[in-house]
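Asker: Provided below are the primary sequence and the corresponding predicted coordinates.
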Amino acid sequence: MSQSKNTSLILASTSVYRRELLTRLRIPFEVVSPKVDETPLTGESTLDLAMRLAHAKAEAVAKQFPEAWVIGSDQVADLCGAAIGKPGNFERAMAQLQLMRGQTVTFHTALCLMKGDTQTTLSVPTEVCFRKLPDTVLENYLLAEEPYDCAGSAKSEGLGIGLLESIKSDDPTALIGLPLITLTGLLRDAGFAIPPKK
């Protein structure tokens, strides 16, 4: 694989899901942990939180590697204006799924591509409608999938798809954590060949 002349790419993320998604584009890239405080600001909306963190992650790594293009991304799930984060354990995951049962949740997946003073930050929303399912089904799902590192506890790329009534998005991989349709456009504008030349 080859990439455009004088360009290098870094993914500012510790997410295995984003790494796997970016690999699909077959562009060489490195992964660097951004080390960013993800605590929401007082009164901050879920969309603003996702946008701020995507930018902060890209900026933290871009300062270390000023000659590289850096991708920052963050996702915040929004239920009636309240942020739903990564559960971390079974009990919190069960509470999340019970709360979202029969509801529509908006997943804001923010993306930032940055190199020096050149940067673009945007967000791709995904509306997810959850089925009204009994606790026994939710429990079986959690024990089988263990999605405790996933915002909202429902992995659409796995068994979590069975919890969902519908998904509405212009960019299907946004829900998994990285909107590839949007990203490929930004990378092409930055000079990357997609697909790469052999």
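Answerer: Perfect, thanks for sending it. Values in this document were obtained by computation on a predicted structure and should not be read as measured data.

Asker: CA atoms for contacts and neighbours, from now on please.
Answerer: Will do.

Asker: tell me where the protein has strands.
Answerer: For the chain, the strands defined by DSSP state E occupy 9-12, 30-32, 69-79, 82-84, 104-115, 118-130, 164-168.

Asker: next one: stretch 70-90 to chain centre, how far?
Answerer: 9 Å (C-alpha atoms, centre = their mean, to the nearest Å).

Asker: next up, a second structure to put side by side with the first:
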Amino acid sequence: MEANLGQFKLILGSSSIARRKILADMGYEFTLVSADIDEKSIRKEKPEELVMALAEAKAKAIVQRIPGDDNTEEAESTLLITCDQVVVYEDAVREKPSHVEEAREYIRGYSKGHAATVSSVLVTNLKTGFRKGDVDRVEIYFHEIPEEVIEKLIEEGMVLKVAGALIIEHPLVLPYVKEVVGTTDSVMGLPKTLTEKLLKEALGAK
């Protein structure tokens, strides 16, 4: 897949294991850089605006740390992908749970309920300065999630590290997912189709 877009270097500005796996599954080779920004200091009212603002802040932080050696005409373009995601539940934005009880409360709310993920992808061409992003929203409907399943998820701890304590691809959660309107890769934090589109646009822009 990478060959179709020509030669370029790719940086994934995320520490997410799920995003890393999705990008590798898409056939790309890339290096990892984490932005390490204070996400709580950036607030927006709408979830779409929040995830874009966070992706932009991550890109800005990473660009400042990367040496500007890509400005010669011969050099390959370096593309930077930054992302963010929140879960929306009853019009409230949910980020990573701040403690165990909050994670438990989040998952209980999904039982026989509905949530949505809003994911942003921003691609920056470090050679040309081109930058473009967009968001993808997925609606998720759940059957009843048994209390013992919730406790197992809490005990395991992975749900504490993701937006809204929501991992629909988890083997414990999967049986209780009633319907997904959208793609699983988007729920996992990196919508493939949108990412591909933005990479092509970033390479094509002069």
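Answerer: Sure thing, it's come through. Just so it is clear, the model here is predicted, and its values are computed rather than measured.

Asker: quick revisit: now tabulate the strands of the first structure in TSV and tack on distance to T46 of the first structure.
Answerer: As requested, the strands of the first structure are arranged in TSV below (distance: least, C-alpha to C-alpha, whole Å):
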stretch	distance to T46 of the first structure
strand 9-12	20
strand 30-32	25
strand 69-79	6
strand 82-84	6
strand 104-115	7
strand 118-130	11
strand 164-168	18
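
Asker: do you know how far the residue mapped onto Y148 of the first structure from the second structure is from P171 of the second structure?
Answerer: For Y148 of the first structure, the aligned position in the second structure is L160, judged by TM-score structural alignment. Separation of L160 of the second structure from P171 of the second structure (C-alpha to C-alpha, to the nearest Å): 16 Å.

Asker: if we can go back for a sec, as JSON lines, the strands of the first structure with distance to E44 of the first structure and mean neighbour count would be great.
Answerer: Shown next, in JSON lines, are the strands of the first structure (distance: least, C-alpha to C-alpha, whole Å; neighbours: other C-alpha atoms under 10 Å):
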{"stretch": "strand 9-12", "distance to E44 of the first structure": "23", "mean neighbour count": "24"}
{"stretch": "strand 30-32", "distance to E44 of the first structure": "27", "mean neighbour count": "15"}
{"stretch": "strand 69-79", "distance to E44 of the first structure": "12", "mean neighbour count": "26"}
{"stretch": "strand 82-84", "distance to E44 of the first structure": "10", "mean neighbour count": "17"}
{"stretch": "strand 104-115", "distance to E44 of the first structure": "14", "mean neighbour count": "25"}
{"stretch": "strand 118-130", "distance to E44 of the first structure": "15", "mean neighbour count": "18"}
{"stretch": "strand 164-168", "distance to E44 of the first structure": "24", "mean neighbour count": "15"}
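
Asker: and those strands: which comes nearest Q98 of the first structure?
Answerer: strand 118-130 (10.0 Å; C-alpha to C-alpha).

Asker: quick one: the closest one to the second structure mean distance?
Answerer: Strand 118-130 of the first structure differs from its equivalent in the second structure by a mean of 0.8 Å after superposition (mean C-alpha distance after the TM-score superposition for the first structure).

Asker: what range in the second structure matches that strand?
Answerer: Under TM-score structural alignment, strand 118-130 of the first structure corresponds to residues 130-142 of the second structure.

Asker: contacting residues for the residue most central in space within the first structure?
Answerer: Closest to where the C-alpha atoms of the first structure average out (C-alpha atoms, centre = their mean) is G177, at 2.4 Å. Contacts for G177 of the first structure (C-alpha atoms under 8 Å, 6 or more residues apart in numbering) come out as 17-18, 73-75, 109.

Asker: in the helix of greatest length in the second structure, what's buried?
Answerer: Longest helix of the second structure, by residue count under DSSP state H: helix 47-65. Within helix 47-65 of the second structure, the residues that count as buried by 16 or more other C-alpha atoms under 10 Å are 47-48, 50-59, 62-63.

Asker: same deal with stretch 177-197 of the first structure?
Answerer: Residues 177-180, 182-184, 186-187, 190, 192-193 are the ones in stretch 177-197 of the first structure that count as buried (16+ other C-alpha under 10 Å).

Asker: export those residues as TSV, with columns for distance to S2 of the first structure.
Answerer: Shown next, in TSV, are these (distance: C-alpha to C-alpha, whole Å):
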residue	distance to S2 of the first structure
G177	25
L178	22
P179	22
L180	19
T182	21
L183	18
T184	16
L186	18
L187	14
A190	15
F192	10
A193	8
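
Asker: show me which pair in the residues you listed is furthest apart.
Answerer: The widest separation within those (C-alpha to C-alpha) is 22.3 Å, between G177 and A193.

Asker: which non-adjacent residue is nearest the aligned partner of V177 of the second structure in the first structure?
Answerer: V177 of the second structure maps onto L164 in the first structure, with residues paired by TM-score structural alignment. Spatial nearest neighbour of L164 of the first structure, excluding adjacent residues (C-alpha to C-alpha, 6 or more residues apart in numbering): F130 at 4.5 Å.

Asker: what about I168 of the second structure, neighbour count?
Answerer: If you count neighbours by other C-alpha atoms under 10 Å, I168 of the second structure ends up with 18.
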